[in-house]
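Novice: Need a 3D model of the following:
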Amino acid sequence: FSGGERHFPECRFATFVRDMDELNDPAKVFTMGLDHFRLVNPNSMTAPVYKASRDRQIATALYERLPVLVNRSDGIEVKTWPVKYVRMYDMANDSNQFRTVEELQEKEGAWPEGGGRWRSGAGVWVPLFEGKMVQAFDHRASGITTVAGNLYRSGQAAAISDEQRHDPDHVAASRYYVLDKGHLNIELAIKDVTSTTNSRSLIACLIPPVGAGHTLPLLRLEISDALERAKAQAILAATLNSTVVDFVARTKILSNHASWYVLEQLPVAPPELFQNTVFGKRTAAEIVCSAVLELTYTCRDMAPFAADLGHLDERGELLPPFVWDDARRQMLRAKLDAVFFHLYGITDRDDIRYIYSTALHG
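Specialist: From the prediction side, this is the model:
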């Protein structure tokens, strides 16, 4: 930091200050310099937004232990995981490719094929997913209903019922459909629109072979082997949905979007750490993949993901989807959090309680 001939290695910071007396509170005020910016945001070199000095201490420990997802600080990309950020469809620029159900029937002469898919002479039409349709580990959290007369927000989320959630054949309704051009696969998707005042700022889920609008960008794993790609998708989905990573994301999200520059600078455990960390007789990778499979495979449209992970019976046939169970899902999420706290080196219970408290209070 400098101004003319005056140079300062560090400056004092405080955020979300509501009273001038807080500037004398050591729990509220902390110091940062360029070295810290370089550590936690190596690509953008921007200042993180810590609400307390304890946030800085915890974040520093995390970044000293783990690399960022993609580091471009030296002019070349160093990827901890082989990911590519993808926006499949722009909701404005690509709207000429979208069809409503009415347009499918009247203009395309399409008929329903089941599983949310339609078929016409042009080929197969699949749902176009939007960010408001998903939640963590849940690709069918809401359907979309069109509100006539609302010019700015015509598509509104319509939560699915408990009965629908327990139906492995139920597919959340989308407002648009796109033509399957033969390149669709299971993808790891990120809910773009967010806020640091939400209980969760970072939300990721695996989605079936469908279209995805720009409010649901993808982190595409560039791995050719189906099993290894599915494992990587499961591990990264769990990483992004972990409480500890969400804690860090809150210090980076400066608007209402979980943008790529935020995602690429998150601290992530490398693949070898998951393979080399053992709990009892199982590796961290095995525990995480098993939990994510159960959290994700609750509907038949996610069958390709289950098949890639080898979720088969003795005859080699795909096993049925897992039954949606709220209590069971809460336990699995807690198990995943425990694994990630360990991998990220957060073993002090007071630190864990503190991180959870920031999620509860925004």
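
Novice: going forward, measure contacts and count neighbours with C-alpha atoms only.
Specialist: Noted.

Novice: Test my guess that Q156 contacts A148.
Specialist: No - proximity of Q156 to A148 does not meet the contact threshold set by Cα atoms under 8 Å, at 10.5 Å.

Novice: The structure of the following sequence is requested for comparison with the preceding one:
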Amino acid sequence: NTRTCPVFRTRQDAELTKAVYRRVPVLVNEISGENPWSVRFLRMFDMSNDSHLFRTREELERAGYRRVGNRFLPSAGGEGIYLPLYEAKMIWHYDHRFGTYAGVASRSDTHLPTPAPEDHADPAFVVQPWYWVPAQEVEARLGDWKRGWLLGFRKTTNTTNERTLISSVLGRIGVGDKAPLLFTDAVPSAVACLLANLNSLSADYAARNKVVGTDITHFYIKQFPILPPERYSAQDLGVIVPRVLELVYTAWDIKPFADNVWREAGEDLRARIRRQWEENAAETGGHRWEPPEWADIAPDGIPFPPFRWDEARRARLRAELDATYARLYGLTRKQLRYILDPADLTERELADILDPWEEVADPLDPAGYAERCRRSTFPGETFRVLKEKEIRQFGEYRTRRLVLEAWERLQEGC
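Specialist: Predicted coordinates:
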């Protein structure tokens, strides 16, 4: 859109990024006017200019409001509902319950505590914001958007972040300006694909080469290579949508999104979603149909309770989606290895990043990978912070292994 080229760290980054953009169009082409997703953006609440609308828990309780879930309802004779005001640091990939102000003494804390695994595994658990906003103000800003959910992304990033592009489905709530919202007229199953694309390593790699500074504005988002809706086959939808639903629909407050996907889905996609839920239940124990009093239960919605949160299973599902999007982006295994960790490639492999030839026969051999990393003098890096974090946490670069394993299964047709 700007006709300017970012400054790349290495020749390989320049060549690979150029190849990706030749195959995958930008989200919005402002020169040609192409906008295949019909996207538009919204900064719902400015945290400074709109602060006169915000109320804290203490203020609402003094006014006689009572909290139900993470909403405040008026007492008898009172007026208006107050909805939670989400901030960017409360969300992560496929997770609208990443950070909570519960137990936090000051809003100035830049890092919120992440709920414990047992909280994430509770489908009735909701995170608590610092502020609440009048429901009528939320509705006024949403205008003609009638769906019971939102799609938001984190605006702020920095070099110490393990990932750059972070997006999640949210409930129909208030959202601060550091988490801009993206609206599209696409059908819900396609929106699930858009979310998966935004959260993919392939898109994140392009974002890292594009973003300068700490702000990912909608001008940047428009310039990222994002697959248009027509690129997805029925087979692609059958792979992507059920996995996205399992990652997103882990709590009752996101049921409106799952309901929309279910209503629009054909019989084959519904069967795949059902199978996904059954696999989750078999592996994790699943959940019973026990919605909390505040849940919005539509009679024609998805007939299953939320998927049970399981960290190991979620890591595997995300890796499968990353491998799927690497294939949809037209990447070779060598290029995927490069995106995951350039130190994995030998000098001969790095000589031509566009050539699919690989000197390494088995990239998944841990001893061979460790030796290549030890010998590497390549100056580039991609997801170094993620790699270092996972080595500390798991004793290995888990994402790399899981994604390459998923790639092999794709190649084998599994």
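
Novice: Compare Q156 and A148 of the first structure (neighbour count), which wins?
Specialist: A side-by-side neighbour count of Q156 of the first structure and A148, using other Cα atoms under 10 Å, places Q156 first with 16 against 9.

Novice: That one is in what secondary structure piece?
Specialist: strand 155-159 (DSSP states H and E).

Novice: and what of G109 of the first structure?
Specialist: Assessed by DSSP H and E, G109 of the first structure sits outside every helix and strand.

Novice: Now for it, how many residues are close by?
Specialist: Going by other Cα under 10 Å, the residues that sit close to G109 of the first structure add up to 14.

Novice: What distance do you get for it to D180 of the first structure?
Specialist: Distance from G109 of the first structure to D180 of the first structure, counting by Cα to Cα, to the nearest Å: 16 Å.

Novice: and if you look at R300 of the first structure?
Specialist: 18 Å.

Novice: likewise E102 of the first structure?
Specialist: From E102 of the first structure to D180 of the first structure the distance is 18 Å (Cα to Cα).

Novice: who has more neighbours, the two?
Specialist: For E102 of the first structure against D180, the residue with the higher neighbour count under other Cα under 10 Å is D180, and the figures read 18 against 12.

Novice: Quick one: map that one onto the second structure.
Specialist: For D180 of the first structure, the aligned position in the second structure is occupied by A135, per TM-score structural alignment.

Novice: ok, now A212 of the first structure?
Specialist: A212 of the first structure maps onto V175 of the second structure when the alignment is built from TM-score structural alignment.

Novice: again, but for A141 of the first structure
Specialist: A141 of the first structure is assigned F98 in the second structure as its aligned equivalent, the criterion being TM-score structural alignment.

Novice: Now do the strands in the stretch 1-150 of the second structure.
Specialist: Using DSSP state E, counting those that start in this stretch, the strands of the stretch 1-150 of the second structure run over 40-42, 66-68, 71-73, 82-86, 132-134, 149-153.

Novice: What is the corresponding segment of the first structure for the fourth one?
Specialist: Read it as strand 82-86 of the second structure. Structural correspondence for strand 82-86 of the second structure: residues 125-129 of the first structure, per TM-score structural alignment.

Novice: distance between that stretch and the chain's centre?
Specialist: For stretch 125-129 of the first structure, the separation from the chain centroid amounts to 20 Å (computed by Cα atoms, centre = their mean, to the nearest Å).

Novice: likewise stretch 390-409 of the second structure?
Specialist: Its chain's average C-alpha position is 19 Å from that of stretch 390-409 of the second structure, according to Cα atoms, centre = their mean.

Novice: go on, stretch 149-169 of the first structure?
Specialist: Mean C-alpha position of stretch 149-169 of the first structure versus that of the full chain (Cα atoms, centre = their mean) differs by 20 Å.

Novice: who touches it?
Specialist: Residues external to stretch 149-169 of the first structure that are found in contact with it (Cα atoms under 8 Å, 6 or more residues apart in numbering): 115, 132-133, 140-148, 170, 172, 175, 298-301, 321, 323-324.
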